[in-house]
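> The following block contains a protein sequence and its predicted model.
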Amino acid sequence: MLISPRVHACDLPERYDALVEEFRDRPKVEIMPNGHLVSRCSDYIIYSVEAKNIDAVVKTFGPSTKLGAIVGGQTSCKAPEIAAFEKHLPSDVSIVSCHSLHGPGVDPKGQPLVLIKHRASDADFNFVENVLSCFSSKHVHLTAAQHDRITADTQAVTHAAFLSMGAAWMANNQFPWEIPRYIGGIENVKINVTLRIYSNKWHVYAGLAILNPSAQAQIKQYAESVTELFKLMLAGQREELRSRIHNAGAAVFKGQGNEGLLLRDEVLDRFSLGRKKENGLRVKNNHLSLLAMVDCWWKLGIVPYDHMICSTPLFRMWLGITEYLFRNPELLEEVIDTAVEDNTFRADDLEFTFAARDWSSRVSLGHFDGYREKFEDIQKYFAPRFPEATRLGNEMIRTIMEKTREG
């Protein structure tokens, strides 16, 4: 007898009535009052909760899991998730976790979807693959440890950089799209991605940063790279700054020319929240955030191209603009000269340095509440421009995904 599949779901108790109403006309979706009822009758169960809450939630509902069911989770940090499953689930339960490596609003087609066969038969793993095939994503098979290391390499520092930009702009009471020096080219990516991150939920980034040990170390190194490079700029130590930047670039980009760039001017200039100056001239910037990113990768021995198969759209954009800078010798020399001789961005760089160090401190101390407070304060500041930034960001991601290649 063929049984028609059904979806059983639940959320926090206070959302029960609203969800019942929302799915009233979806006969194959049944909203249940709690996780016990979902767990006892479902063959495949996915925990979609914040990483910091995963242990408590699995402890509460895990013992009710149906005999022989398959259980997985969607957290961005797998170490605490897998630990919770091993600790609280019955031994007869299979564990197959997943993680879509893209944010909300991004078309999942062709995007990486990590699948982790932690404790399961081939048949159970194939079942999960078949269920998730509806996304048309690119399945990547990893262990939990591999997932956490790769997500740290490709996401943690990327997020820290954009979070720090937003904090610096707010500290200077700036809306960067209203300032000519932040219009066009690389600046478009910085602004759009920063606003895209701040338009999402804080816990999406906090869990990955705080609960992933590799991420903590990388965010700390990024803050150190920002600080050390900024000190060299302030001291006017041109040759030491140039040597450090070129050494980092040579290690990360392996001396490639400017052929096959992930991003080019015509792509970078297309997406702007502001209006470019009438004379079309680009304002010179020392791009401290980008220099520090490559310096951080160099110090940690990370080659970003190694993880392109698991790269998120945001990471590809970030790698694209760092590559654009470092593989353009004339632009890189201009940036070094600007860093030493031009004070236009000095106040911005000071606040950016403060912000990078502050985010690193909050992550190192494991302060979820402190992380949330800072994130949501900045979120409120930029909120009026989120709809337009999201629209432009989606267009930018689609374009960049067409232009980027897998390494």
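Arrived safely.
> From here on, just use CA atoms for contacts and neighbour counts.
OK.
> can you confirm R270 is in a strand?
No - read with DSSP: H, G, I helix; E, B strand; the rest coil, R270 is coil and lies in no strand.
> give me the number of residues near it?
R270 has 14 neighbouring residues, counting by other CA atoms under 10 Å.
> Distance check, it against L132.
Distance of R270 to L132, given as CA to CA, to the nearest Å: 34 Å.
> mind listing the helices in the stretch 51-200 of the chain by residue range?
For the stretch 51-200 of the chain, applying DSSP state H, counting those that start in this stretch gives helices covering 54-61, 78-88, 122-132, 144-151, 157-171, 186-198.
> tell me what the first one is packed against?
Here helix 54-61 is seen to pack against helix 35-41, helix 78-88 when contacts are counted using 3 or more CA pairs under 8 Å, 6 or more residues apart in numbering; DSSP states H and E.
> ok, and for that helix, which residues are buried?
I54, D55, V57, V58, F61 (16 or more other CA atoms under 10 Å).
> would TSV of the helices and strands packed on helix 54-61 with distance to H99 and mean neighbour count be doable?
Below are the helices and strands packed on helix 54-61 laid out as TSV (distance: least, CA to CA, whole Å; neighbours: other CA atoms under 10 Å):
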stretch	distance to H99	mean neighbour count
helix 35-41	20	19
helix 78-88	9	19
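> any chance of the helices of the stretch 51-200 of the chain in JSON lines, plus distance to S364?
Converted to JSON lines, the helices of the stretch 51-200 of the chain look like this (distance: least, CA to CA, whole Å):
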{"stretch": "helix 54-61", "distance to S364": "20"}
{"stretch": "helix 78-88", "distance to S364": "17"}
{"stretch": "helix 122-132", "distance to S364": "35"}
{"stretch": "helix 144-151", "distance to S364": "17"}
{"stretch": "helix 157-171", "distance to S364": "13"}
{"stretch": "helix 186-198", "distance to S364": "21"}
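> try this one side by side with the last:
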Amino acid sequence: MIGGEKEKFRNLVHSAAEAIFGQTRVDPSKKILLLDHVLDELSMSKTPVKRRPNSHLSLISTAVCWYQMGLDPYGHLTCQTPPFRLWLGIVENLFCNEELLEESIENALNDKYTQAEDLIFFVSVLGWEQCIQLNSFDGYRERFDDTKAFFHHRLDEAKNFSSKIITYLANQRLEKHS
């Protein structure tokens, strides 16, 4: 992405989109999880916020990983866990919205502010990966505790929000299978 291989990056993202979400992109009625109105309803923001374009690097990297590993996230829905359904729904929402996907690709490739933010995300991921590779539970615990302390003031709000999302997804699952 930041190595200047723009066409290679674009092709990789589009290949992942087609392999994983091909049917859903062609026929939106096959979309199984989250629609825009659902994401708006589940938003933590209390007031409408002007959306800033972004690369959605974590979402793109998730889909590319599934693609490169040959995984079908829909086939793994046998677990039906609300967090997995939520994550798949969010990734699906990006990859099935051609305009949003193209905007994300363009921002990933060309927007310096977005690239700087993505680099911070990437470095953070590397830090977590190092803790795991080095089998450093102390390092992992320290990172976890620091992150927890950073978000401490929003934990109650997040718990309530998480409960709302899980309830929504569980009800959606029951409705589909009724």
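The structure has been received and is ready for your questions. These numbers come from a predicted model, not from an experiment.
> Quick check: TM-score for this pair?
After superposition, the two chains reach a TM-score (TM-score structural alignment, normalised by the length of structure 2) of 0.87; 172 aligned residues with a CA RMSD of 1.9 Å.
> How about the residue mapped onto A158 of structure 2 from structure 1: what's its closest non-neighbour residue?
Using TM-score structural alignment, the equivalent of A158 of structure 2 in structure 1 is A389. Nearest non-adjacent residue to A389 of structure 1, counting by CA to CA, 6 or more residues apart in numbering: N192, 5.6 Å away.
> In contact with the one you found, which residues are there?
S272, L273, A389, T390, L392, G393 (CA atoms under 8 Å, 6 or more residues apart in numbering).
> now swap in Y140 of structure 2 and tell me
By CA under 8 Å, 6+ apart, the contact set of Y140 of structure 2 is W128, C131, I132.
> Likewise for R405 of structure 1?
So R405 of structure 1 contacts L262 (CA under 8 Å, 6+ apart).
> In contact with the residue most central in space within structure 2, which residues?
Residue closest to the mean C-alpha point of structure 2, counted by CA atoms, centre = their mean, is L59 at 3.5 Å. Taking CA under 8 Å, 6+ apart, we find L59 of structure 2 in contact with I90, V91, L94.
> who wins for neighbours among the residues you listed?
Per-residue neighbour counts (other CA under 10 Å) across these peak at V91, which has 22 neighbours.
> Under the alignment, what does that one map to in structure 1?
Checking TM-score structural alignment: V91 of structure 2 goes with T322.
> thought that match was touching W297?
No - between T322 of structure 1 and W297 there is no contact under CA atoms under 8 Å: 11.3 Å.
> what's near enough to touch the aligned residue in structure 1 for Q130 of structure 2?
Residue pairing (TM-score structural alignment): Q130 of structure 2 is matched to S361 of structure 1. Listed by CA under 8 Å, 6+ apart, the contact partners of S361 of structure 1 are K220.
> any idea how far S361 of structure 1 lies from I210 of structure 1?
10 Å.
> Same question for the longest helix anywhere in structure 1: list its buried residues.
Ranked by number of residues, the top helix in structure 1 under DSSP state H is helix 213-235. Residues of helix 213-235 of structure 1 classed as buried by neighbour count (16+ other CA under 10 Å): 213-227, 229-230, 232-233.
> What of stretch 357-376 of structure 1?
Going by 16+ other CA under 10 Å, stretch 357-376 of structure 1 has these buried residues: 357-364, 366, 368, 371-372, 374-376.
> Mind putting the helices and strands packed on helix 54-61 of structure 1 into JSON lines with distance to R316 of structure 1?
Output for these, formatted as JSON lines (distance: least, CA to CA, whole Å):
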{"stretch": "helix 35-41", "distance to R316 of structure 1": "37"}
{"stretch": "helix 78-88", "distance to R316 of structure 1": "22"}
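> Surely V20 of structure 1 is in contact with I31?
Yes - at 5.8 Å, V20 of structure 1 and I31 qualify as touching, with contact defined as CA under 8 Å.
> of the two, who's got more company?
Neighbour count, other CA under 10 Å: between V20 of structure 1 and I31, I31 has more, with 22 against 17.
> The more buried one contacts D17, correct?
No - taking CA under 8 Å as the definition, I31 of structure 1 is not a contact partner of D17, at 9.0 Å.
> give me the element the equivalent of V13 of structure 2 over in structure 1 is part of.
V13 of structure 2 maps onto I245 of structure 1 when the alignment is built from TM-score structural alignment. Assigned by DSSP states H and E, I245 of structure 1 belongs to helix 238-253.
> Equivalent analysis for S61 of structure 2, please.
Counting by DSSP H and E, the element that carries S61 of structure 2 is helix 57-69.
> quick one: that helix to chain centroid distance?
Mean C-alpha position of helix 57-69 of structure 2 versus that of the full chain (CA atoms, centre = their mean, to the nearest Å) differs by 9 Å.
> contact partners of stretch 161-173 of structure 1?
Outside of stretch 161-173 of structure 1, the residues within contact range by CA under 8 Å, 6+ apart are 175-176, 190, 193-195, 197-198, 289, 293, 347-349, 351-356, 359, 375, 378, 381.
> who's in contact with K164 of structure 2?
Taking CA under 8 Å, 6+ apart as the contact definition, K164 of structure 2 lies against L42.
> what about it, which helix or strand?
In the assignment (DSSP H and E), K164 of structure 2 maps to helix 155-176.
> now E103 of structure 2
E103 of structure 2 belongs to helix 98-110, assigned by DSSP H and E.
> how many degrees apart are that helix and helix 57-69 in direction?
Angle, helix 98-110 of structure 2 to helix 57-69, by axes from the mean of the first three to the mean of the last three CA atoms, to 10 degrees: 100 degrees.
> mean distance, helix 98-110 of structure 2 to its aligned residues in structure 1?
Compared with structure 1 after the fit, helix 98-110 of structure 2 shows a mean deviation of 1.4 Å (mean CA distance after the TM-score superposition for structure 1).
> coming back round to it: okay, the contacts of N192 of structure 1 in JSON lines with neighbour count and distance to H8 of structure 1 next?
What follows is those, written out as JSON lines (neighbours: other CA atoms under 10 Å; distance: CA to CA, whole Å):
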{"residue": "S272", "neighbour count": "23", "distance to H8 of structure 1": "43"}
{"residue": "L273", "neighbour count": "18", "distance to H8 of structure 1": "42"}
{"residue": "A389", "neighbour count": "22", "distance to H8 of structure 1": "35"}
{"residue": "T390", "neighbour count": "18", "distance to H8 of structure 1": "31"}
{"residue": "L392", "neighbour count": "21", "distance to H8 of structure 1": "35"}
{"residue": "G393", "neighbour count": "26", "distance to H8 of structure 1": "33"}
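> No more questions from me, cheers.
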